[in-house]
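Undergrad: Okay, structure incoming, though there's no sequence with it:
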């Protein structure tokens, strides 16, 4: 086996669900779509199967699905994948869970900050476990057109029906009886398309392990839909521990999703796989990615094979700036190796300037070295409600300039920040609620012990640069205003305290 490769267990390499041994009374048809009319008879059972009807049903079912959501969809081609030799430990743990999950614990929640590479990990799992002949399904949600949560169950049903003839027959009968199922609630669709076939139908219940992957749950269009999907899936695992379905769910640590998995009655049905930004494993993987990709660029553009390119100190600067955030490293590589520009050395110099926070004058926003990363951060910031944006801006400004205001290290915690900015804790937590995929906020009961921090410096760099983010048009003016407001509040408080002390002293004299 090549060094740095991931061993895929035999079961997971082909991922095929073996059909159960069938009695002479059981109908099991496969690969019949090319037939015109098929009749099967056995021991008193007679079934007339019309392939044309089946094809029409599948075409109609396809129209009700989320376009391009499957792991092998052309709409996602090429999909994000883990760089060879990276994420090996995480992938091994995920594959081991899929192979060995038993009883009610059949959910693996893959969670991590924006840009750590969750989708690439889920894609690799899908590539390993969902080849064309295996029984499973996947949804890769995206705000870019693949976010219709109300179509999630039908999308999974279509993929399963395309691979499993008994399942297709089952749901075709159900929809023939009740065509309004397409307009039914998610809970009804889950019951009819997931629970009833795979729990109550003997043939499908014994068909073997079925893997369902849901990536980017937080990008599903409605929060209540995200919650409902989690409730349905966890309830299914809890109620039916013998279910053959294994669930892989990936998301950012959005508060409503984190809260859901923190509930006591949910803890028994899932395992958590947290993808950290600043772990040693992540940093090593990012460095490997950078070295390999820069070597590829050197060869592609014939950049002096006799000498090292780029110099080692520049590579270390890139690796240090990237940390364990794959989206940063990927953005850098795509910019440096841009075939349209065709000048990796010049592009590298631009990236190094950005890392050193040197401005790039007269560079259009869309041509900035961090343009791809900026799009991600802009999308996250757009979720902040207008009502709370005033407080959000104050908090972000404090993260940019807080150290200039003379805080001691010991006093820099989230509670002090709230007082400094004249906010209640409720106001402050509401202000950062929609930014928890880029900001690490301490739990409320630890607000006096830990400070608010960014998962990665690139987000602070982004909001600091008005030409990129548009957050602070006059950062120096804003920098002056916030401490001035705090000083004014402090002065008023001192005046009030002095006034009370004088008043009490006069009362005592009387």
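TA: Yep, that arrived. It should be emphasised that the depicted structure is a prediction, and the values quoted were computed from it without experimental measurement.
Undergrad: can we go C-alpha only for contacts and neighbour counts from here?
TA: Will do.
Undergrad: can you give me the end-to-end distance of stretch 58-76?
TA: 22 Å (C-alpha to C-alpha, to the nearest Å).
Undergrad: now do stretch 247-256
TA: End-to-end distance for stretch 247-256, by C-alpha to C-alpha: 19 Å.
Undergrad: Now it: buried residues?
TA: Residues 247, 248, 249, 250, 251, 252, 253, 254 are the ones in stretch 247-256 that count as buried (16 or more other C-alpha atoms under 10 Å).
Undergrad: Stretch 270-279 now?
TA: In terms of neighbour count (16+ other C-alpha under 10 Å), stretch 270-279 has its buried residues at 270, 271, 274, 275, 276, 277.
Undergrad: repeat for stretch 318-327
TA: Buried residues in stretch 318-327 (16+ other C-alpha under 10 Å): 318, 319, 321, 322, 323, 324, 325, 326, 327.
Undergrad: before we move on, the earlier item: check the buried residues of stretch 247-256 and tell me the two furthest apart.
TA: Between any two of these, the greatest separation by C-alpha to C-alpha is 19.2 Å, found for 247 and 254.
Undergrad: Show me the strands in the protein, by range?
TA: 37-42, 45-50, 107-112, 136-140, 210-215, 245-251, 270-275, 439-440, 453-454 (DSSP state E).
Undergrad: for comparison:
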């Protein structure tokens, strides 16, 4: 946890995952399990989170896949051991990566598995949008794909379990390079392929800033850092090849075009390879035939639907864009409407025949298709539909664990005061662009809700949607936050937090609070007053007791709690006109934290409640740092007194807590360690 404690002032984090790494010794046989625990298993190509994985439609992308297989060579390593495949959004890069993984793993003519490891980055998944577990995940997969490597990686983890908390560059050396070198002669070892998809989806979310410029700089830095890690692995002449797929972001393109990469990297532009029109035609004809099987023939039809002229018109409109074709197919495949009429409506719409595949950003034809889909939505439900879309976009990162839209809409309905089921009903006409059923047709997306990120980008662009479909994400965020703050009032110290919308509120109100840019003064004032009326002591206690949550409002409220400029939560809302409310809120946060720790440290409470010890000791460490640095009265004395009472009745628990806090302080490398440990000494004075 050192990365969270060190230099804690004036920074913001949006996600926090707690992992107990206090143990400095791992027993025999536990090392690989420990490595597995810290791996991003959901980032692997065959993970449950990605099931069913996006794959290329049969008979499409054959030229691209053959080109990649030809470069890899199987038995003979390529001259350039890194291949970068790039293309804009919507070209099926993830499907290509998944298909290559599947085809290579299915080879029966080889006595080894050519796929050494895979990592599929994904912007909205905390486990997959950060580099933190990248090297660990590759190393874990190598223990499986290269069995002779397993004991050497296991030994590295057993020697120093804290390597999993070291810098990525150190992990590369200890978990991959040195284990490979321990095998001795590597020239005769089959080379394995490492597939890294969606490099541009790695956004370093653990250090994400809400300031756009800083956020963009963080993305560039972390993506270039991943490339440098790959180059480091390449420099050691290991039996590894690397297939990297991403959008052609300028910084990625520039780095791969530098001298250090040019001589070792083969670049493949997905647009330049293969016959995209042929691939789209294969897909369109197969899908239209599938839909036609379920249609009753209409009197007077001279030929079976859709007819060759209709197919050709449709293909011309796709411009070779598989994303456009797939979106139309989903739209016309609505089981509650007539596919013939829907396709005819699309083809009758405005169309610029000069658009071609090179005009991929923005997708002008795709955006027009999105407008047509929105026009088809009933006017009576349009206002509700807009509201739900605003809320989904505003809380997309917070809702990602509820990967099905139905579950997300149920929460949003409760928070925003709609009748149950009304939200999902309003979205039904958008089934072509939103995953209403929660099923995955194999298409690529960086959102659990939208089939493709381009629809979310389209909605955010106010120049794109219809006049009565203007999306204001801040309005949606304000509504969701208001609902969350209201839901906090249902939380009590001893009650169970069971309702999903209340759980969501307890987990995520702070994240929504950080992202809010109030539209009116009235909005801001109401949010302040709602937070002031919440029983934050009860909320904090629930955070301590729950061992399943990865998001912790107490952690963020404690950051710089006694800083002269106010805590992190308050400093994010620097509005002088509300100075009195801000002061009241700061006082509320401090008194609530004080009451929380006094309550949880009460031996009677500990005797009757199950507390997540590691989480509580972490929070207590952070709180004690604040107290030791600022010595607020009476909070400092209250904590000493609470610890003294704990020592008198639960001495074993007291000692365990003292030891855990000391380890946390040692890991944080903070100057305040002596002052923090002095609090325990003060608690001992009168008792001993």
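TA: Structure's in. What do you need? None of these values were measured; they are calculated from a predicted model.
Undergrad: After superposition, what is the TM-score?
TA: The pair, once superposed, lands on a TM-score of 0.60 when counted by TM-score structural alignment, normalised by the length of structure 1; 340 aligned residues with a C-alpha RMSD of 3.2 Å.
Undergrad: hmm, back to that, quick one, which of the strands of structure 1 is packed in tightest?
TA: strand 136-140 (a mean of 26; mean count of other C-alpha atoms under 10 Å).
Undergrad: equivalent range in structure 2 for that one?
TA: Residues 116-120 of structure 2 are matched to strand 136-140 of structure 1 when aligned by TM-score structural alignment.
Undergrad: how close does that stretch sit to structure 1?
TA: Superposing on structure 1 and averaging over aligned pairs (mean C-alpha distance after the TM-score superposition for structure 1), stretch 116-120 of structure 2 comes out at 1.0 Å.
Undergrad: which outside residues touch that stretch?
TA: For stretch 116-120 of structure 2, contacts defined as C-alpha atoms under 8 Å, 6 or more residues apart in numbering pick out 43-45, 128, 134, 137-138, 141-142, 145-146, 192-198, 240.
Undergrad: Rebuild the strands of structure 1 as JSON lines, extending it with distance to residue 122 of structure 1.
TA: Formatted as JSON lines, the strands of structure 1 follow (distance: least, C-alpha to C-alpha, whole Å):
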{"stretch": "strand 37-42", "distance to residue 122 of structure 1": "39"}
{"stretch": "strand 45-50", "distance to residue 122 of structure 1": "37"}
{"stretch": "strand 107-112", "distance to residue 122 of structure 1": "9"}
{"stretch": "strand 136-140", "distance to residue 122 of structure 1": "9"}
{"stretch": "strand 210-215", "distance to residue 122 of structure 1": "7"}
{"stretch": "strand 245-251", "distance to residue 122 of structure 1": "8"}
{"stretch": "strand 270-275", "distance to residue 122 of structure 1": "12"}
{"stretch": "strand 439-440", "distance to residue 122 of structure 1": "23"}
{"stretch": "strand 453-454", "distance to residue 122 of structure 1": "25"}
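Undergrad: ranges for the helices of the stretch 401-510 of structure 1?
TA: In the stretch 401-510 of structure 1, the segments counted as helices under DSSP state H, counting those that start in this stretch are 414-421, 425-432, 457-464, 466-469, 475-509.
Undergrad: about what we covered before: ok, the buried residues of stretch 270-279 of structure 1 vs residue 198 of structure 1, which is closest?
TA: The closest of the buried residues of stretch 270-279 of structure 1, once distances to residue 198 of structure 1 are taken by C-alpha to C-alpha, is residue 270, at 19.6 Å.
Undergrad: And the closest one, what's its match in structure 2?
TA: Alignment note: residue 270 of structure 1 maps to residue 265 in structure 2; criterion TM-score structural alignment.
Undergrad: so who does that match touch?
TA: 80, 81, 82, 83, 84, 256.
Undergrad: The first one against residue 262, yeah?
TA: No. Because the distance of 9.3 Å does not satisfy C-alpha atoms under 8 Å, residue 80 of structure 2 is recorded as not touching residue 262.
Undergrad: Counting neighbours, what do you get for residue 653 of structure 2?
TA: 16 (other C-alpha atoms under 10 Å).
Undergrad: That should have said residue 212 of structure 2, apologies.
TA: Neighbour count of residue 212 of structure 2, defined by other C-alpha under 10 Å: 10.
Undergrad: Quick check: it vs residue 219 of structure 2, distance?
TA: 11 Å.
Undergrad: what's the answer for residue 256 of structure 2, then?
TA: 16 Å.
Undergrad: The stretch 301-450 of structure 2: helices as residue ranges?
TA: Under DSSP H, counting those that start in this stretch, the stretch 301-450 of structure 2 gives helices at 308-318, 322-332, 339-348, 364-375, 382-394, 396-399, 405-416, 422-427.
Undergrad: And the ones you listed: which comes nearest residue 483 of structure 2?
TA: Of these, nearest to residue 483 of structure 2 by C-alpha to C-alpha is helix 405-416, at 4.3 Å.
Undergrad: what angle do that closest one and helix 382-394 make?
TA: 100 degrees (axes from the mean of the first three to the mean of the last three C-alpha atoms, to 10 degrees).
Undergrad: what's helix 405-416 of structure 2 aligned against in structure 1?
TA: Under TM-score structural alignment, there is no match for helix 405-416 of structure 2 anywhere in structure 1.
Undergrad: repeat for stretch 604-620 of structure 2
TA: By TM-score structural alignment, stretch 604-620 of structure 2 lines up with nothing in structure 1.
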